[in-house]
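S.K.: Here you go, sequence then predicted model.
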Amino acid sequence: MTMKYKYALIIAQGSAKNLVIVEDDIPEPAAGQVRVKMQAAGVSAADILMREGIYPIDPPSFPFIPGYDIVGTVDKCGEGATKFQPGQQVAALTKTGAYAEYVCIPEADLVLLPAGVDPVEAVSTILNYLTAYQILHRVAQVKPGEKVLIYAAGGGIGTSLIDLGKLVNLQMYGTDAKSKQQVLVDMGVTPIDYQSEDVREKIMSLTGDGVDLALDPIGGENCFRAYSTLREGGKVVSFGVSFGLQGETPSLRDVFIWFNAALSLNLIHPTKKVMTYAVSLFKKENHDLYIQDLTAILNLLAEKKIKPVIDRTMPLSEARKAHQLLDDRVVKGKIVLVPGS
């Protein structure tokens, strides 16, 4: 008798109502793949952007299984996959597919989990901390003591940027709603309530001449606001389009128009820069650095040098509810799905 497994499937573009739980035969790993039994899968804003049909980098076709990151145990190795053994704990950036009890993943994408690391904490570092680490060190190349403004600082990637920024003694300011301000204060960041304060005016009053780096996961018009907070020689790193989740959903064409408009800012000022980053594209073009950086992050977790902010864990069967919580913008840190109902 063939064993069954459950997974979450987004059947069409639109709201969280389009996410359903499906039961099917357990997949067999192809050559070079490893079948992983999921212990924890992260829920992210990127999943929501894909569900809404406005994820800009190689978006999946509907229907698809969401899930950008996974931690689990090796269950079965396909032909030619010899690097890992059944029972070992592994982690991977999957982009899609992780909301499932079993997932077949290319062996080359897997990283061994350090001993003693909690799977829920580990999965909370994969997408968020990998993004944060590469933005800070591969793209912006931050220096100790620099002044950094983080937009949406109370979210999963925002809190990851803060946690890693503390390791290099960055002076950080974070924007978010009042309901998330205490999280920022607790992490040692100067909070800015974007709903009641003018962010640029606040930054200039706090710094005198602006910040060295502004980190923008929102995109659209916000990239121009981020640019206005820079001092001479400052940089904006734009790495998201969550503006598409606020109000009326834009078309993918609108997303690219805003993206190109933001890059045009590089023509305005000789010392200020707008840079872009996409974790899936960086992984595709720099696979060795993906393995190196994810390994480094998991080691930082094992050494207790970082502590991801976890909003809650939820069973896989409640994936739709997890999406609704992100839609409602009430999540502080990361939501993690675990097997079960």
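M.R.: Right, received. Where do you want to start? These numbers come from a predicted model, not from an experiment.

S.K.: CA only for contacts and neighbour counts going forward, please
M.R.: Will do.

S.K.: First residue to last residue on stretch 76-87, what's the distance there?
M.R.: Start-to-end span of stretch 76-87 (CA to CA, to the nearest Å) is 9 Å.

S.K.: Please identify the buried residues of that stretch?
M.R.: Buried residues in stretch 76-87, counted by 16 or more other CA atoms under 10 Å: Lys76, Cys77, Gly78, Ala81, Phe84.

S.K.: do you know how far the third one is from Tyr290?
M.R.: Read it as Gly78. Distance, Gly78 to Tyr290, using CA to CA: 23 Å.

S.K.: ok, structure two:
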Amino acid sequence: MNVVERVEVVLPGTVEPEELELRRGPVPAPGPGQVVVRMEATGVSFAEQQMRRGRYYDQPPFPFVPGYDLVGTVQAAGPGVEPGLVGTRVAALTKTGGWASHVVLDAADVVEVPAGVGAAEAETAVVNGITAWQMLHRKARVRPGHTVLVHGANGGVGSLLVQLALAAGARVIGTASPRHHDALRAQGVTPIDYRTENIPARVRTLAPGGVDAVFDHVGGRSVTDSWGLLARGGTLVSYGSAATRDDTGSKQWPVLKLLGRVWMWNALPNGRHAYFFNVWAGKALSKNRFRARLRTDLTQVFTALQRGEISPAVAAVLPLADIADALRLAESGTVSGKVVLVP
């Protein structure tokens, strides 16, 4: 008789990738309103890269199981959950806990994955897709004819931002290392080498009147330069501080500094707008509204995936047990797209 057990990856502290721990135990049972999802795909996001350094803004205390999102099949449903949900492939935004073979979730937090969409493909479109969709359509409100600048155009979020912006009829300028330029040009993107080119000068040459939106995950000096590149009426969406990933000191300070700049810029009477985007914003105020918006937007992302408007890049697929190799690869800066983990 085969006994099914739960396997999870535990982050014990600020450690090197090889020091993450693989633990085994019984599969948990769902409580009222909950489901047990058998994970089929989870991934390595930039958030986990920050978490292992203790640099993510509101990460839980060590030790904990990382994993920002997942795709899997509902294996069991607790009291109060529609029994027909069992056997359904779903996606969920978790923030933590996704790096496990079996995950207990509130049934209200799972979104059905459309038929014909593979687990790894769907996984790359969960947190990255929601982030890209909401920044593009809910914050910047990009329309046909707009010109946008996407930093990290080859990355997990950046590559989806590029594709969704192009689908919306926008002209796209994207920063990336030279190895990704041919692929970006093939999509219709004007690439900029962020390592050797003067990004502000190059963008001003390409868009003398400024750009309508900038999506900046870099932070630091980059976000200030990005603000200066906006046309009147333009929008800056800052959604990270990659430049401070390897810094020491307070993990809150880079975010608080960004928030201060955003507040100051929005107080200026120049017709431009700035946001610091966090996909979890609003959940504390209204969980039901947050869930409804997440369901609506993720459904839009999956629809775009089905239509072929976006094609999320899977950089590599590795077993959960090979988490050290997966993290090293994701942090290397040599891949395009997302590193996906499977059981």
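M.R.: It's in. Everything numeric here is computed off the predicted structure, so don't read it as measured data.

S.K.: what's the TM between chain one and chain two?
M.R.: The TM-score (TM-score structural alignment, normalised by the length of the first structure) is 0.93; 337 aligned residues with a CA RMSD of 1.8 Å.

S.K.: returning to what we had before: make CSV out of the buried residues of stretch 76-87 of the first structure and add distance to Ser179 of the first structure and secondary structure.
M.R.: Formatted as CSV, these follow (distance: CA to CA, whole Å; DSSP: H, G, I helix; E, B strand; the rest coil):
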residue, distance to Ser179 of the first structure, secondary structure
Lys76, 44, strand
Cys77, 46, strand
Gly78, 47, coil
Ala81, 47, coil
Phe84, 44, coil
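
S.K.: dump the residue contacts of Leu320 of the second structure.
M.R.: Going by CA atoms under 8 Å, 6 or more residues apart in numbering, Leu320 of the second structure touches Val9, Trp99, Ala100, Leu341, Val342, Pro343.

S.K.: Looking at those, which is nearest Arg204 of the second structure?
M.R.: Using CA to CA, Leu341 comes nearest to Arg204 of the second structure of those, at 40.2 Å.

S.K.: Can you give me the neighbour number for Asn286 of the first structure?
M.R.: 12 (other CA atoms under 10 Å).

S.K.: Then the one 5 residues further on?
M.R.: Ile291 of the first structure is flanked by 17 other residues according to other CA under 10 Å.

S.K.: what secondary structure does it sit in?
M.R.: The three-state label given to Ile291 of the first structure by DSSP: H, G, I helix; E, B strand; the rest coil is helix.

S.K.: Give the aligned equivalent of it in the second structure.
M.R.: Alignment note (TM-score structural alignment): Ile291 of the first structure maps to Arg295 of the second structure.

S.K.: so who does the nearest residue to that match once chain neighbours are set aside touch?
M.R.: Excluding the flanking residues, the one nearest Arg295 of the second structure by CA to CA, 6 or more residues apart in numbering is Val111, at 6.1 Å. Counting by CA under 8 Å, 6+ apart, Val111 of the second structure makes contact with Val90, Ala91, Ala92, Arg295, Leu298, Thr299.

S.K.: hmm, try it at 7 Å
M.R.: Listed by CA atoms under 7 Å, 6 or more residues apart in numbering, the contact set of Val111 of the second structure reads Val90, Ala91, Ala92, Arg295.

S.K.: The first structure: helices as residue ranges?
M.R.: Applying DSSP state H to the first structure gives helices spanning 45-52, 119-134, 156-167, 181-186, 199-207, 222-227, 252-263, 279-285, 287-302, 319-327.

S.K.: can I get the contacts of Leu320 of the second structure in CSV with neighbour count and distance to Arg328 of the second structure?
M.R.: Below are the contacts of Leu320 of the second structure laid out as CSV (neighbours: other CA atoms under 10 Å; distance: CA to CA, whole Å):
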residue, neighbour count, distance to Arg328 of the second structure
Val9, 22, 15
Trp99, 28, 16
Ala100, 28, 19
Leu341, 27, 13
Val342, 22, 16
Pro343, 17, 18
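
S.K.: Distance check, the equivalent of Asp209 of the first structure over in the second structure against Ile173 of the second structure.
M.R.: Under the alignment (TM-score structural alignment), Asp209 of the first structure pairs with Gly209 of the second structure. Gly209 of the second structure sits 14 Å away from Ile173 of the second structure, going by CA to CA.

S.K.: Looking at these two, which is more packed in?
M.R.: Ile173 (24 against 13).

S.K.: Val189 is in contact with that one, correct?
M.R.: Yes. If you go by CA atoms under 7 Å, Ile173 of the second structure and Val189 touch, sitting 5.6 Å apart.

S.K.: what residues are up against the closest residue to Gln50 of the second structure other than its chain neighbours?
M.R.: With sequence-adjacent residues excluded and distances taken as CA to CA, 6+ apart, Gln50 of the second structure is closest to Tyr56, at 5.1 Å. Tyr56 of the second structure makes contact with Ala47, Gln50, Lys251, according to CA under 7 Å, 6+ apart.

S.K.: How many residues are close by the residue lying closest to the last one once chain neighbours are set aside?
M.R.: Right, the one you point to is Lys251 of the second structure. Counting by CA to CA, 6+ apart, Arg55 is the residue found nearest to Lys251 of the second structure once chain neighbours are left out, at 4.8 Å. When neighbours are defined as other CA under 10 Å, Arg55 of the second structure has 23 of them.

S.K.: now the one 3 residues further on
M.R.: Taking other CA under 10 Å as the neighbour definition, Asp58 of the second structure ends up with a count of 10.

S.K.: From Arg138 of the second structure, how far off is it?
M.R.: Remark: distance between Asp58 of the second structure and Arg138 of the second structure (CA to CA) = 24 Å.

S.K.: same deal with Ala91 of the second structure?
M.R.: Ala91 of the second structure is 21 Å from Arg138 of the second structure, by CA to CA.

S.K.: These two: who's more crowded?
M.R.: Shown here are Ala91 of the second structure and Arg138; by other CA under 10 Å, Ala91 has more neighbours (30 against 11).

S.K.: How about the contacts made by the residue lying closest to the more buried one once chain neighbours are set aside?
M.R.: With sequence-adjacent residues excluded and distances taken as CA to CA, 6+ apart, Ala91 of the second structure is closest to Val71, at 4.3 Å. Contacts for Val71 of the second structure were tallied using CA under 7 Å, 6+ apart; they are Met39, Glu40, Ala41, Thr42, Val90, Ala91, Ala92, Ala119, Glu123.
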